[in-house]
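> Take a look and give me a structure for this.
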Amino acid sequence: MNVLIASLNTAIERLLLVDQQRPGTVHRLLNDKTLAGGKGVNVARVLRQLQPQLENAPAPLLLGFLGGATGRLCRELLAEEGLDGRWCEIAASTRICEVVTEQKAPDKASVYNAIGPAIQPEEYRRLWSMLAAELPRASAVVCTGSLAQNLTPDEYGRWISLAREHGVISLLDTHGAALLQSAAALPDIIKINRDELRQANAETADDLPGHWLAQGVRCVIITDGQQPTQALTPDGNFTIAAPAVATLSAVGSGDAYCAGLIASLLARPQSGWAAHLTLAAACGAANAASSTAGLATDVSLHVLQQRCAVRAVRSPA
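This next block holds a predicted model:
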């Protein structure tokens, strides 16, 4: 059982820790780390970490583009973590992104995301051949993150439509035009944060989740930073208050949430949505307790799940 994860704008991620950000001055780093990154990679990392902790947890398989010297470095970094992928080699170079975190204010990281490489038509066709070969063997598809240049905003919608043809669960977590156009393909799950929902369409943000559900989306999850998450599911509507942790970096917590949710859905489908949401929230909190994207090793997922507060909410009449 595996989860196919779109990684269409993979990155080398540089994590820089400073005492305090002071624009216009030279900073001496307190620490720095280099990882393979991008939202898809973050999801894969947490799924990999869940395998020894969750019986029948699915294995992650990344599918995307890599190119240039940065692409070669990314392959090496992924191999070091044991993260498998099917990669289409491209002429352009994989992007580099930076995350700058203040030691005294880790919840206020500054993220600098590069646009990403331009994908050529032949490269795109090769990726789609790989997708067509891998998708029938997948148990779920996760479409997450930004799109590299030359990919159209409905790209994830094409993945979702193909997944449906094969009876494969799909999850969408993106923003802007890619969110609106790909949501029209009706993924099983849409996960979005409150700010992205407003940015997608400020005038109709409150109406979008209900519209998606009416069209055929099974579940819409709206995270809101440290505020409770709202989940509209087949088992009813819930709010989920995540457990408090000592935050080292919140970057990647939404990706960890997606990983926990899809892992629970596949590993224990009989458990119900309240249980799935609990593991998802615990994974998001465990990520925040880590200085890098992924589950912190010094916190217990079991304890975090016990400290989650899931409350059923009556739908408005």
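
> rest of the way, CA atoms for contacts and neighbours
Will do.

> Who are the packing partners of whatever helix or strand Gln199 lives in?
Gln199 belongs to helix 194-200 when assigned by DSSP states H and E. Counting contacts by 3 or more Cα pairs under 8 Å, 6 or more residues apart in numbering; DSSP states H and E, helix 194-200 is packed against helix 176-183, strand 219-224.

> which residues are in contact with it?
His175, Gly176, Ala177, Leu179, Leu180, Ala205, Ile222, Thr223, Asp224 (Cα atoms under 8 Å, 6 or more residues apart in numbering).

> Please give the structure of this sequence too, so both can be compared:
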Amino acid sequence: MILTVTPNPSLDRTYEVPSLDRGEVIRATGERMDPGGKGVNVSRAVTAAGRRTVAVLPLGGAPGSLVADLLHAQGIEVAPVPVAGPTRSNISLAEADGVLTKINAPGPELTSTEEELLLETVRAQSRDASWIACCGSLPRGLAPSWYAALVARAHAAGTRIALDTSGPALLAALRERPDVVKPNAEELAEAVGRPLATIGDAVKAAEDLREQGAGAVLASLGADGQLLVEASGVWFGSARVETVRSNVGAGDSSLAGFLIAGGSGPDALASAVAHGAAAVQLPGSVMPGPADLDPDAVTVTSAVPVDRVLTEPVS
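Reported below is the predicted structural model:
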């Protein structure tokens, strides 16, 4: 079982519009409503793979109830943490030419009592977990050190933990030695405080994070592929992608694929790459199932092309 923790989940509303004209009445041509948050997406991807998952998330108000109902409808077990403030509602405006405008609400401010209840719920639910995946930004009321406290508690209970966050929360958590961290290229550059121009730059940045405490670094490099840097070696993975339809949730799908395949080594990286490549070829935030994966399109090698210039260098 893979337990996911999403401290700041959302109810995501997407409206399809012909174009976005400020100050005008715009009539949507389509709409959908989804449960949102990086950890939520990991749970959705794990469920699509036919594996068991439990999603821990603070939920409040009518939007929180809708998030729980939508997850239950997808067959996902939910361990809700009741909070006084309403769960945030995010809005996406998708124009016909592919431009996406997102409006993300701040979400509720958690009290110290709610913070402790969230930690206790994770502890109680993690007894049967092979991995805990903690993902996304922290809501108001939780200090950047909150993820560090969660990693420490998970390790004290003997559970492996994967962390997908950024900024001060990521740096603070490194001192507790999370088993896996999963930054993208921008987050990796931010963490080490320098630009990334080549795949070799990304390898060096990942090694720096390991020196600061990360057990392994699974780094998403967008269209260039993914890196895995761990104690046993360094691997680079990529995949053929015919058509990119949406990259929403692709990184979350990759993390799910990595953990499903054991969470270490080149086989797990191959699974991560396959899941990420499948996700970008599906519409919206649809998570891939086994039928969507194309393992033959994936290449994983220890001969990392360190001199290759990134398609989108990070300055």
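
> TM-score, when you put one on top of the other?
Overlay of the two chains. TM-score (TM-score structural alignment, normalised by the length of the second structure): 0.87; 300 aligned residues with a Cα RMSD of 2.3 Å.

> so, if you compare the contacts of helix 194-200 of the first structure, which one comes nearest to Ala312 of the first structure?
Sorting those by how near they are to Ala312 of the first structure, with Cα to Cα, puts Ile222 at the top with 15.0 Å.

> How much space separates that closest one from Ala242 of the first structure?
Distance of Ile222 of the first structure to Ala242 of the first structure, given as Cα to Cα, to the nearest Å: 13 Å.

> Then Gly167 of the first structure?
32 Å.

> Of the two, which one has the most company?
More neighbours surround Ala242 than the other of Gly167 of the first structure and Ala242, with 26 against 14 (other Cα atoms under 10 Å).

> my guess is the more buried one contacts Ala282, does it?
Yes - applying Cα atoms under 8 Å as the test, Ala242 of the first structure and Ala282 come out as touching, 6.7 Å apart.

> Spit out the residues that contact these two alike.
Cys308.

> about what we covered before: which pair in the contacts of helix 194-200 of the first structure has the greatest spatial separation?
Ala177 and Asp224 (20.2 Å).

> Please, where are all the strands along the stretch 101-250 of the second structure?
131-135, 160-164, 180-181, 196-198, 216-220, 226-230, 233-239 (DSSP state E, counting those that start in this stretch).

> Out of the ones you listed, which one sits most buried?
Mean neighbour count (mean count of other Cα atoms under 10 Å) peaks for strand 180-181 among the strands of the stretch 101-250 of the second structure, with a mean of 28.

> give me every residue that touches Thr14 of the second structure.
Counting by Cα under 8 Å, 6+ apart, Thr14 of the second structure has contacts Glu31, Arg32, Met33, Ile91, Ser92, Leu93, Ala94.

> Which single one of these is nearest to Pro80 of the second structure?
Set against Pro80 of the second structure, the nearest of the contacts of Thr14 of the second structure by Cα to Cα is Met33 (19.4 Å).

> which residue lines up with Leu110 of the second structure in the first structure?
In the first structure, the residue paired with Leu110 of the second structure is Ile119, using TM-score structural alignment.

> and its match, how many neighbours does it have?
19.

> where's it relative to Ile240 of the first structure, distance?
With distances taken as Cα to Cα, Ile119 of the first structure is found 39 Å from Ile240 of the first structure.

> Kindly report the same for Gly216 of the first structure.
23 Å.

> isn't Trp236 of the second structure right up against Val304?
Check again: residue 236 of the second structure is Phe, not Trp. Yes - counting by Cα under 8 Å, Phe236 of the second structure touches Val304, with 5.5 Å between them.

> Quickly list what's touching both of the two.
By Cα under 8 Å, 6+ apart, no residue touches both Phe236 of the second structure and Val304.

> Asp34 of the second structure is in what secondary structure piece?
Per DSSP H and E: strand 30-36 holds Asp34 of the second structure.

> neighbouring contacts of the following helix or strand past that strand?
Using DSSP H and E, the next helix or strand after strand 30-36 of the second structure towards the C-terminus is helix 38-48. Helix 38-48 of the second structure has contacts (Cα under 8 Å, 6+ apart) with 2-6, 9, 52-55, 74-76, 133-136, 249, 252-253, 255-257, 260, 287-290.

> Just the residues you listed: which are in strands?
Within the contacts of helix 38-48 of the second structure, residues falling in strands by DSSP state E are Ile2, Leu3, Thr4, Val5, Thr53, Val54, Ala55, Ala133, Cys134, Cys135.

> Who wins on neighbours among those residues?
These, ranked by neighbours (other Cα under 10 Å): first place Thr4, 32 neighbours.

> That one reaches Thr53, doesn't it?
Yes - between Thr4 of the second structure and Thr53 a contact is recorded at 7.3 Å, counting by Cα under 8 Å.

> before we move on, back to that, redo the contacts of helix 194-200 of the first structure as CSV? Include distance to Cys308 of the first structure.
Output for those, formatted as CSV (distance: Cα to Cα, whole Å):
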residue, distance to Cys308 of the first structure
His175, 27
Gly176, 30
Ala177, 33
Leu179, 28
Leu180, 31
Ala205, 27
Ile222, 16
Thr223, 14
Asp224, 15
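
> which position in the second structure aligns with Gln305 of the first structure?
In the second structure, the residue paired with Gln305 of the first structure is Pro295, using TM-score structural alignment.

> For Gly237 of the second structure, see how far away its match is.
Pro295 of the second structure is 12 Å from Gly237 of the second structure, by Cα to Cα.
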